[in-house]
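[1] what shape does this take:
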Amino acid sequence: MADGVALGFSMEPLSVALVNILPSRNIPKELDSSRKFKQILSSIKEIGLIEPLSITPVIKKSEHHMLLDGHVRLVAMRDLGYVDAQCLVANDDEGYTYNSRINRLSTIQEHLMIRRAIERGVSPQRLAEVLSVDISQILKKMSLLKGICPEAAELLKDRQFSTDIARVLRKMKPTRQIECAELMVSANVVTVSYAEAMLVATPVEMLVDGKKPQKLTGVSKEQIAKMEREMGSLQAQYKLVEQSYGRDVLNLVLARGYLVKIFENQAVSRCLFQEHPEVMAEFEAIVKTVTLEH
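    Here you go, the predicted model:
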């Protein structure tokens, strides 16, 4: 393909001298005493920099780059005596582009970083000490994707969620894992309680051990059966909405453009206002739509 989607960042990290990286915002004076800073300082000291800094291309007529993300890491590395750092260079030098589109570290990204650190020889116990968490949390995050099919992991890769969700998904077969992940992401409810409710509503043949889980407290067999039917129906509805979403949005954009032209005609607008005020109110609501993003 001659044309493609431009990448926002370079694919390979670049080693850049810290003296040539300029912060894009003021660093709080109390940063050195914050718990977050101490954790990052300890982590970099023990493990090294795992997540590269994000910077702009070289500023014209200088050797400097503007820092887009990683201010705390930059301060910590300077305090530790680092001379340079691995950086990802943005193809667009506007901080807005990065900050408005990047997601904070997701649960699966955290899992991958922990696995990477352990592969480098850092023990789980040492990681727990560095990050000031219980070792059980490190062990759970280490084995996060064990028993989770790649398709379900892909659906959840940009989300922050409890490691207990993975525990619930492991009890389901891959097809059901994907269905549940799709439902949680579509409904924007990636919680343990929602996952457990779907587990209870999962047919026996779609469970790994072929046994129905214990029922939720206060939920009868009839309610569980109803939940199973509703979950199946909800899955089908989401599929239908997903298929028609693009077409519906396009129709709405075209309709809005048409209504804008109609309202430019004062005679038509006056007639609608006088003869069909309720219709006019609906049309105005469509025209006032500023964005279709959600």
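[2] only C-alpha atoms for contact and neighbour calcs from this point on.
    Fine.
[3] mind checking how far the closest residue to Asp84 other than its chain neighbours is from Ser42?
    In space, and not counting its chain neighbours, Asp84 is closest to Ala17: 4.0 Å by CA to CA, 6 or more residues apart in numbering. From Ala17 across to Ser42, the span is 21 Å (CA to CA, to the nearest Å).
[4] what's the answer for Ala225, then?
    51 Å.
[5] could you also give me the structure for this second sequence? I'd like to compare it with the first:
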Amino acid sequence: MTQAEASPNLKSSRHAIHLTGDLREPAGALKKYPFVTTYRMLTDRMRCFTGEANVSRERLEIVVQTFRQLLAVDVFRDLLRSEGFVIMPATLADRIVGLTAPIAEAKPNQTEATSKQLIGGVCAEVLELLQDCVVPPKMFGLLRQVVPSRQIEIAQLMVALGRVKLNTARVLIALSPESQLADPSTPRRQFSGIDAARSTAMAIEFAELSQEFRNAAERWGSSSLELVAARGYINRLMDSPKVVRYLAHRFPEKFAAFQQGLETTPRFPVLENP
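    So this is what the prediction gives:
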């Protein structure tokens, strides 16, 4: 593709200029140590984020279930009314009565290339995703090895994990299923010190972790905001001596659930770049 043919995208992306020239893949095979180190760093980051997101989701579920049970008690509803706590956050109220989809419901990943336009073999949407990132030009040569939908997945993962790096792209492409390769007939590049069996096991593990990570990321925004709203309401309840005494004496386990819901979600460790 010439620079003239790519001009509309050149105006909107500072990376498109690299796609008008000769794209070359990185020279030399990725050795075992950087491959395994990058793989472990990526999987650890995905596990950490997923774990943190799951803790927030579980706490919100506990708070919702606790409110649902307490609101079935006439005395508790009367107490809320007398203390001026009838109005609660709409998001919390909707989830209590079941107007919001279950938190645990995860949608399967359905990433598709929303833009069919390719520039130098790279999906235009990838350029948009990487617009604000420093991208090694050779990365675009690597991305051409996979189909557009996989290019988008790789770009999304790199941005979400804060690892828009050449080695990251090489590992993600190496772990891509054959069905997502631009030319499945091309033999996979083997990495020194990593046999075929281990490479297959790593690919399977990474695919599962990636799906969990994407599901957690999809739920993270809404559930975390709902938990913030719920915590604000619970804090108001805990400022009422009457509500605190009632819960502590009549429903100590539910009182403990509210206290747990007020706890700050633990921050899982994020590894430094290798």
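[6] superposed, what's their TM-score?
    Here the TM-score for the pair of chains, by TM-score structural alignment, normalised by the length of structure 2, is 0.46; 154 aligned residues with a CA RMSD of 3.5 Å.
[7] of Ala17 and Ser42 of structure 1, who's got more company?
    Ser42 (19 against 16; other CA atoms under 10 Å).
[8] what's the closest non-adjacent residue to that one?
    Val130 (5.7 Å).
[9] pretty sure that neighbour sits against Ile47.
    No. Between Val130 of structure 1 and Ile47 there is no contact under CA atoms under 8 Å: 9.1 Å.
[10] am I right that Arg236 of structure 2 falls within a strand?
    No. Counting by DSSP: H, G, I helix; E, B strand; the rest coil, Arg236 of structure 2 is not found in a strand; it is helix.
[11] is it true that the residue nearest to Asp84 of structure 1 touches Cys87?
    No. The pair Ala17 of structure 1 / Cys87 is not scored as a contact, 9.9 Å apart, by CA under 8 Å.
[12] separation between Arg68 of structure 2 and Phe35 of structure 2?
    49 Å.
[13] neighbour-wise, which of the two wins?
    Phe35 (20 against 16).
[14] where does Thr43 of structure 2 sit: helix, strand or coil?
    Thr43 of structure 2 is classified as helix under three-state DSSP.
[15] show me where the stretch 101-250 of structure 1 has its helices.
    107-119, 124-131, 135-142, 150-156, 163-169, 174-187, 192-200, 221-263 (DSSP state H, counting those that start in this stretch).
[16] I meant to write the stretch 101-250 of structure 2 there.
    Going by DSSP H, counting those that start in this stretch, the stretch 101-250 of structure 2 shows helices at 124-129, 138-143, 148-161, 166-174, 196-238, 241-250.
[17] grab the nearest non-local neighbour of Gln86 of structure 1.
    Gln86 of structure 1 sits nearest to Ser15 (CA to CA, 6+ apart), 4.6 Å away.
[18] which secondary structure state does that neighbour sit in?
    Applying three-state DSSP: Ser15 of structure 1 is strand.
[19] rewinding a little: make TSV out of the helices of the stretch 101-250 of structure 2 and add distance to Ala53 of structure 2 and mean neighbour count.
    Formatted as TSV, the helices of the stretch 101-250 of structure 2 follow (distance: least, CA to CA, whole Å; neighbours: other CA atoms under 10 Å):
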stretch	distance to Ala53 of structure 2	mean neighbour count
helix 124-129	23	20
helix 138-143	30	21
helix 148-161	14	21
helix 166-174	23	20
helix 196-238	6	16
helix 241-250	28	14
